[in-house]
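Peer 1: sharing a sequence plus its predicted fold:
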Amino acid sequence: MQYGPPRDFQNLDHSEALQNSQNLSGHSITRLYRYKNEREGLLLNYNDGWGEIAPLPGFSKETLQDALDETLSLLHDLPSARPKLPSVRFGVESALKPFPSKPIRLPLCALTPREGFTTLKLKLGSLSLARAIDFVKKYLPSFRLRLDFNRQWSLGQALEFANHFKKEDFEYLEEPVNSFHDLIEFSRQTQFPIGADESILSDPWQTIPSLKAAVVKPTLLGSIPKIPPKIDLVLSSSMESGVGLISIARLASNKVPVGLDTYSFLKEDYLQNPIACRDGYFSWTPSPIDTSKLCLIS
């Protein structure tokens, strides 16, 4: 999926308090916060748990207003509420679990080549065929490559690209062509390893002949789909803040590098201890949330 990094997360609009939504039920406390800048979202605090609700514009089916409306409607029904919108479901399910109290350390796929990393993701969709070929060759065999085409290439372009490489050169090619029908055909003809991303939202992606990985963005899907045997689950970001990334990281195994290097684009975050994305790992030491940077809806 294609999106640019946010410019800055630090200038929050504290004037945009919405409507009251505090729930005191027995010993349970629920608070809802909003952050607003280039990226907007909600942070839900339920007892010791935190979840992020942040639809990704242009990719999520719901808007932030849709997500806010559903979240406000179910606050008084926690923990038994069953959200329908994917971003709300992911955020609520995350908040119902205590926020991690143990350090997290996971292998990480880098978005930019740098020292200490062995797995690198390259976005090729906007490049010409010739430029993409040259660009990829720069990083072989130094890195294990994941190539993301964002469904922007034709079948002919993708097949010509494949003629310049071996299938063993890549960890997988993510959505190399602009239709699911052509994706099946590309997979059948080349047997190159395929990563399914957009296809998971609407297509029978499990039928891809050379399927290697399911690239799952919990904010877009709401939950993790059933993964076929021997297929890698690659958990990936939808440009969440550190709170959402920690919620994704807690779902990951330590065997497959996660796609959470988007944190490197944030200039400021709400975790008192920032996440470290270096030396090939996504690492975090537990810390409280800094609510002073958030707009409390109260």
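Peer 2: Thanks, I have the structure now.
Peer 1: make it CA atoms for all contacts and neighbour counts henceforth
Peer 2: OK.
Peer 1: tell me how far Leu260 lies from Ser238.
Peer 2: Distance of Leu260 to Ser238, computed by CA to CA, to the nearest Å: 9 Å.
Peer 1: what do you get for Asp182?
Peer 2: 26 Å.
Peer 1: who has more neighbours, these two?
Peer 2: Ser238 (24 against 16; other CA atoms under 10 Å).
Peer 1: how near is that one to Asp197?
Peer 2: Remark: distance between Ser238 and Asp197 (CA to CA) = 12 Å.
Peer 1: Ser247 now?
Peer 2: Counting by CA to CA - Ser247 and Asp197 are separated by 19 Å.
Peer 1: which one of these two is surrounded by more residues?
Peer 2: Each of Ser247 and Asp197 has its neighbours counted (other CA under 10 Å); Ser247 has more, 24 against 21.
Peer 1: surely that one and Gly51 touch.
Peer 2: Yes - between Ser247 and Gly51 there is a contact under CA atoms under 8 Å: 7.0 Å.
Peer 1: overlap in contacts of the two?
Peer 2: Ser94 (CA atoms under 8 Å, 6 or more residues apart in numbering).
Peer 1: how many residues are close by the residue nearest to Thr63 when sequence neighbours are not counted?
Peer 2: In this structure, Thr63 finds its nearest non-sequential neighbour in Pro55, 6.2 Å apart by CA to CA, 6 or more residues apart in numbering. When neighbours are counted by other CA under 10 Å, Pro55 registers 28.
Peer 1: state which strand of this structure is the longest.
Peer 2: Ranked by residue count and defined by DSSP state E, the top strand of the chain is strand 28-36.
Peer 1: in that one, what's buried?
Peer 2: Going by neighbour count (16 or more other CA atoms under 10 Å), the buried part of strand 28-36 is Thr30, Arg31, Leu32, Tyr33, Arg34, Tyr35, Lys36.
Peer 1: wait, doesn't Arg151 sit right on Phe180?
Peer 2: No - using CA under 8 Å, Arg151 is not in contact with Phe180, being 9.1 Å away.
Peer 1: can I take it that Glu52 is in a strand?
Peer 2: Yes - assessed with DSSP: H, G, I helix; E, B strand; the rest coil, Glu52 lies in a strand.
Peer 1: mind listing what it touches?
Peer 2: Residues near Glu52 by CA under 8 Å, 6+ apart: 41-44, 90-92, 94-95, 240-241, 243-244.
Peer 1: put this beside the first:
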Amino acid sequence: MSLPPLADLLATARVVALPMHTRFRGVDTREALLFEGPEGWAEFSPFVEYADAEAATWLAAAIDFAWNPQPAALRDRVPVNATVPAVDASRVPEVLARFAGCRTAKVKVAEPGQTLSDDVARVRAVRETMGPEGRIRVDANGLWNVDEAEHAVHALAAFDLEYVEQPCASVDELSDLRRRVKYMGIPIAADESVRKSSDPLAVARAKAADLLVVKAQPLGGVTHALQIVTAAGLPVVVSSALDTAIGLSQGAALAAALPALDYDCGLGTASLFLDDVAELRPVDGAITVGRVTPDAAALDRLAAPAERRDWWLDRLSRCHEVLGRGADAA
């Protein structure tokens, strides 16, 4: 990838802060840096705790999306799932109502400070709200150990799970759990073991998961993510990293380019926001594929405070330097 000068990124850079309906992944407001290149707008939004070396991969993805044509789309709409944060069970109908027409729900479990009983109540409420035809997947973000995960899978199996996402943190733990629960017929999906690993194919080689969750930003862009999917040889779910509509459009480009799309994608997360830079919430259970341009008024309305803008611009500069050192070494 040819690295554009930092000045070209800074020329159009806008930092936004999107308020959320419900606290999710430890945040009430999602910050992102957006910029425009020759091909359109892109998003740079690694989570704030990520170090520069990891965040630089997200910048490479954004530059690729803004500066280069993307792989050909094989579909113009992508079916998506609803996302249910670790809310009280009584709030589940309210959350699901924001995801128009979605037939699948991903439910967050293993929230620090909560119990398995809270998870069971939440998943039960999702099943009751969606009915027997709804599809339910749960995501533990690697927060269970193997014994806890096995116990939780047994407790949640009555709700007819589509799969369990990243129940444990390590590839070895996933492999052990998959062996233990294989007789139950509930697939294991890997997310962090792919996107946060120095070797995203390790989980596939170890046969530690039945499917992979892939995200365009942390995997370095659409083309690189497609290469990982091809090499892994497993079914995949394309998901977001709590992106703005701009980042979601990049995820949609990845989903649209896949030869097969066996699962609803985790790209409906715009419905978790109170406001966004453009409109890309689910309609009839799907989002459209195509470039998205932020609304000028929304960029102004959602502009981050000056100190946060400066923090992101400094981060952009540091990560650009990391990519530059890599290009020089190559």
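Peer 2: Sure thing, it's come through. Note that the structure is predicted; figures quoted are calculated from it, not measured.
Peer 1: ranges for the strands of the stretch 101-250 of structure 2?
Peer 2: For the stretch 101-250 of structure 2, applying DSSP state E, counting those that start in this stretch gives strands covering 104-108, 135-139, 161-165, 188-190, 211-214, 236-238.
Peer 1: who wins for proximity to Tyr50 of structure 2 among the ones you listed?
Peer 2: Smallest distance to Tyr50 of structure 2 across these (CA to CA): 18.0 Å, for strand 211-214.
Peer 1: what stretch of structure 1 does the closest one fall on?
Peer 2: Using TM-score structural alignment, strand 211-214 of structure 2 lines up with residues 213-216 of structure 1.
Peer 1: contacts for that stretch, please.
Peer 2: By CA under 8 Å, 6+ apart, stretch 213-216 of structure 1 touches 172, 194-197, 200, 224, 227, 231-236.
Peer 1: farthest-apart pair in those residues, please.
Peer 2: For the contacts of stretch 213-216 of structure 1, the farthest-apart pair by CA to CA is Tyr172 and Ile224; their separation is 19.7 Å.
Peer 1: thinking again about what came up before, got a winner among the contacts of Glu52 of structure 1 for most neighbours?
Peer 2: Within the contacts of Glu52 of structure 1, Val92 tops the neighbour count with 29 neighbours, counted by other CA under 10 Å.
Peer 1: in space, what's closest to that residue - neighbours in sequence excluded?
Peer 2: Per CA to CA, 6+ apart, closest to Val92 of structure 1 is Gly51, 6.0 Å.
Peer 1: any idea what the one you found aligns with in structure 2?
Peer 2: So, by TM-score structural alignment, Gly51 of structure 1 is matched to Ala42.
Peer 1: what about that match, how many neighbours?
Peer 2: By other CA under 10 Å, 31 other residues sit near Ala42 of structure 2.
Peer 1: ok, now Pro229 of structure 1?
Peer 2: 6.
Peer 1: with the one 10 residues further on instead?
Peer 2: Counted with other CA under 10 Å, the burial measure for Met239 of structure 1 works out to 24 neighbours.
Peer 1: for the corresponding residue of structure 2 for it, what are its contacts?
Peer 2: Using TM-score structural alignment, the equivalent of Met239 of structure 1 in structure 2 is Leu242. Residues near Leu242 of structure 2 by CA under 8 Å, 6+ apart: Arg30, Thr269, Ala270.
Peer 1: and with 7 Å instead?
Peer 2: By CA atoms under 7 Å, 6 or more residues apart in numbering, Leu242 of structure 2 lies in contact with Thr269.
Peer 1: look up how far Gly251 of structure 2 lies from it.
Peer 2: As judged by CA to CA, Leu242 of structure 2 and Gly251 of structure 2 stand 11 Å apart.
Peer 1: please apply the same query to Arg127 of structure 2.
Peer 2: 27 Å.
Peer 1: so for those two, which residue has more residues nearby?
Peer 2: Neighbour comparison, Arg127 of structure 2 and Gly251: the larger count goes to Gly251, with 27 against 20 (by other CA under 10 Å).
Peer 1: can you tell me what the more buried one aligns to in structure 1?
Peer 2: Match for Gly251 of structure 2 (TM-score structural alignment): Ile248.
Peer 1: A strand includes that match, no?
Peer 2: No - going by three-state DSSP, the assignment for Ile248 of structure 1 is helix, not a strand.
Peer 1: residues in contact with the residue lying closest to Thr293 of structure 2 once chain neighbours are set aside?
Peer 2: Counting by CA to CA, 6+ apart, Trp41 is the residue found nearest to Thr293 of structure 2 once chain neighbours are left out, at 6.3 Å. Counting by CA under 7 Å, 6+ apart, Trp41 of structure 2 makes contact with Leu34, Phe35, Ala66, Ile246, Thr293.
Peer 1: cutoff 8 Å now
Peer 2: Leu34, Phe35, Phe65, Ala66, Ile246, Arg291, Val292, Thr293, Pro294.
Peer 1: my read: the first one touches Ala11, true?
Peer 2: Yep, that's Leu34 of structure 2 we're talking about. No - taking contacts as CA under 8 Å, Leu34 of structure 2 lies outside contact range of Ala11: 10.9 Å.
Peer 1: show me what Val120 of structure 2 aligns to in structure 1.
Peer 2: Aligned counterpart of Val120 of structure 2 in structure 1: Ile133 (TM-score structural alignment).
Peer 1: that match: neighbouring residues, count only.
Peer 2: Residues near Ile133 of structure 1, counting by other CA under 10 Å: 17.
Peer 1: which element is the closest residue to Pro218 of structure 2 other than its chain neighbours on?
Peer 2: The shortest distance from Pro218 of structure 2 to any non-neighbouring residue, by CA to CA, 6+ apart, is to Trp58 (5.1 Å). Element membership of Trp58 of structure 2, judged by DSSP states H and E, is helix 52-67.
Peer 1: give the next helix or strand downstream of that helix.
Peer 2: strand 77-79.
Peer 1: so that following strand matches what in structure 1?
Peer 2: Per TM-score structural alignment, the counterpart of strand 77-79 of structure 2 in structure 1 is residues 105-107.
Peer 1: just give me which of the contacts of Trp41 of structure 2 are shared by structure 1.
Peer 2: Among the contacts of Trp41 of structure 2, the ones whose aligned partners also touch in structure 1 (both residues aligned by TM-score structural alignment, their matches' CA atoms under 8 Å) are Leu34, Phe35, Phe65, Ala66, Ile246.
Peer 1: remind me, longest helix of structure 2?
Peer 2: For structure 2, the longest helix by residue count, based on DSSP state H, is helix 306-329.
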